[in-house]
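> Return atomic coordinates for the entry below.
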Amino acid sequence: MSLTPSAADKKARTLSEAMPYIQRFFDKTIVVKYGGNAMTDPQLQDSFARDVVLLKLVGMNPVVVHGGGPQINELLKKVGKQGEFIQGMRVTDEETMDVVEMVLGKVNKDIVNLINKHGGKAVGLTGQDGAFIRAEKMLLESKDEPGKMLDIGQVGEITKIDPTIISFLDSGDFIPVVAPIGVAPDGETLNINADLVAGKLAEVLKAEKLVLLTNTPGVLDKDGNLLSGLTPKNIDDLVADGTLSGGMLPKISSALDAARSGVKSVHIIDGRVEHALLLEILTDEGVGTLIKSK
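As a prediction, this is how the structure comes out:
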């Protein structure tokens, strides 16, 4: 089927617009946190997998870090357990940890299979593989009783990431797909927030970009308007007045830490938009919120 002159011109302009970005980001690492609706809607799953494969084909090095919140909550309900969160972190007792490991293992395989189906060469990993994500138990300070520390179970904060295995896979044209499970010094497995893993991995790999997919157009103000650019001062104000809370807290914290640690560009974008990843990386407009280091 032939294109009309206007349609052909539009396609040509889009391809032409992408060219400088392909040149600029050639052989650069792009860390992508994959979550939200993009993980559960079949059409968006396909769109995401195609985007990742295309980025690899044009010479970039995408690294995917995924969560599995909705799937974990669903399985917990089936076993008669209610998911509980404190300051955006999932309370993870031994039984919940078993569910987390089971769900993340399946989600990881599904993402790998989908990327491979679309022509990529994906390899699934957890932080247990080669013990490349080392962690210790996380304690949270109580909001109600300052100074009191809360034990939220088998939840980890990262102490070290060894980038060797990721760099090796990148050099072999593989696409790493990482599940956010870490290893404690005693060998205990720890559930780590996927946003935090993505941010720390971007820092360690000296990534060009960190892109966090979410279920909103980006970071919103109290009136629901998109905030296209945020500084640390803006973020402190938004946390103080309650605009940012719950699951957005670790996302923002991860994004800000990555920006301060040398990741050149950090974005929170709407994973409900088809091909959001390509729009963010390969077009002039981009989508979502840019986190600036200062």
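> C-alpha from now on. contacts and neighbour counts both.
Fine.
> Tell me the secondary structure of residue 157, please.
strand (DSSP: H, G, I helix; E, B strand; the rest coil).
> hang on, it packs against residue 136?
Yes - Residue 157 is in contact with residue 136 according to CA atoms under 8 Å; the separation is 5.6 Å.
> the helices in the stretch 151-294 of the chain, which residues?
Ranges of helices in the stretch 151-294 of the chain, per DSSP state H, counting those that start in this stretch, are 164-171, 194-204, 232-240, 248-260, 276-282.
> I'd assumed residue 109 was in a helix, is it?
Yes - under three-state DSSP, residue 109 falls within a helix.
> one more to line up against the first:
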Amino acid sequence: MQTAIEKANILMEALPYIRKFSEKTFVIKFGGNAMVKSNLSHSFALDVILLSYVGIRPVVVHGGGPQIGSMLQRLGIESQFFEGERITPDQETMDVVEMVLGKINKELVSSINTNGGRAVGLSGKDGSLIIAHKQEKNAVDMGFVGEITKVNPRIITTLDTNQFIPVIAPIGIGEDGQTYNINADTVAGAIAGALAAEKLILLTDVEGVKDRNGSLVSSLTTAEAQHMIQSGDISGGMIPKVTCCIKSLAQGVAKAHIIDGRIEHAVLLEIFTDIGVGTQIIHA
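All right, here's what the predicted structure looks like:
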């Protein structure tokens, strides 16, 4: 009986959050360990389905870095990076990136649908969702890496209205029809901004943002986050994630979260519990 009561208490803890977020849009970036470990991938699919069942409108953007690197290695193509971002030097590499992301997209859509959800797979090319141009980065030629020019969210809102879950591969298209590889965090942030989403949630392979002593920071304002970047407390691969969150908040997103995707049901724990499992970033 005690176990049953504890389960009931957990449900009651979630109730005010369910009530608050019903009919709200959450943009969730799915990546890292959560993508390559089957138990984490499965729990993520269940999390997304539950969000949909309780009236929240999830939009999923997925990455694919490890899988892309593995496929390029199998094909004898060297992976190149600059400041942690993959260089896509030629059309051959771009074709591999698009192929791998397409496979990941179908697998994630299938996982959601076979467990009771209603997902539809897209890339940023569909419905001209993501318009991009070639990225120039510190005079380094990034190849077919794109910078987002415009997000046309109509296809997403159409799917949302009809209770489908959009699952989006981070590919953009240029005005000339050229396909571009775009960082998945950047795509998620831009889509969240275009939709004025209630939440942007980035799954990572770390606990969240940490201070200079290595302690998890559970909540930050945008001003505090910018100060931590300037002071060097936030560094390396966390900088683009936090910057993405700050930009999305400036575009109208209510709250951004960076959470530990290595934990099963991390999305539910962050949204529906009082403590959470990562770092939330809010307006200053």
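> Next, the TM-score between them, please.
The TM-score (TM-score structural alignment, normalised by the length of the second structure) is 0.95; 283 aligned residues with a CA RMSD of 1.4 Å.
> picking up where we left off before, of the helices of the stretch 151-294 of the first structure, flag the one that's most buried.
helix 194-204 (a mean of 26; mean count of other CA atoms under 10 Å).
> what's that helix aligned against in the second structure?
The alignment of helix 194-204 of the first structure onto the second structure (TM-score structural alignment) covers residues 184-194.
> Also stretch 116-131 of the first structure?
With TM-score structural alignment as the criterion, stretch 116-131 of the first structure aligns to 113-128.
> quick one: contacts for residue 216 of the first structure?
Applying CA atoms under 8 Å, 6 or more residues apart in numbering, we find residue 216 of the first structure in contact with 269, 270, 271, 272.
> just to revisit the earlier point, mean shift between the match of helix 194-204 of the first structure and the first structure?
With mean CA distance after the TM-score superposition for the first structure, stretch 184-194 of the second structure departs from the first structure by a mean of 0.5 Å once superposed.
> coming back round to it: mind checking which of the contacts of residue 216 of the first structure land in strands?
Counting by DSSP state E, the contacts of residue 216 of the first structure place 269, 270 in strands.
> for the contacts of residue 216 of the first structure, which one is nearest residue 210 of the first structure?
residue 269 (10.6 Å; CA to CA).
> what residue of the second structure matches up with that closest one?
Mapped onto the second structure by TM-score structural alignment, residue 269 of the first structure lines up with residue 259.
> Kindly report the same for residue 248 of the first structure.
Residue 248 of the first structure maps onto residue 238 in the second structure, by TM-score structural alignment.
> which one is that match nearest to, not counting chain neighbours?
Leaving out its chain neighbours, the residue that sits closest to residue 238 of the second structure by CA to CA, 6 or more residues apart in numbering is residue 209, at 7.5 Å.
> Tell me the residue in the first structure aligned with the one you found.
So residue 209 of the second structure corresponds to residue 219, using TM-score structural alignment.
> How about residue 68 of the second structure?
With TM-score structural alignment as the criterion, residue 68 of the second structure pairs with residue 72.
> average gap between the helix or strand harbouring its match and the second structure?
Taking DSSP states H and E as the criterion, residue 72 of the first structure maps to helix 69-78. After superposition onto the second structure, helix 69-78 of the first structure sits on average 0.9 Å from its aligned residues (mean CA distance after the TM-score superposition for the first structure).
> Measure how that helix sits relative to helix 194-204, angle-wise.
If you take axes from the mean of the first three to the mean of the last three CA atoms, to 10 degrees, helix 69-78 of the first structure sits at 150 degrees to helix 194-204.
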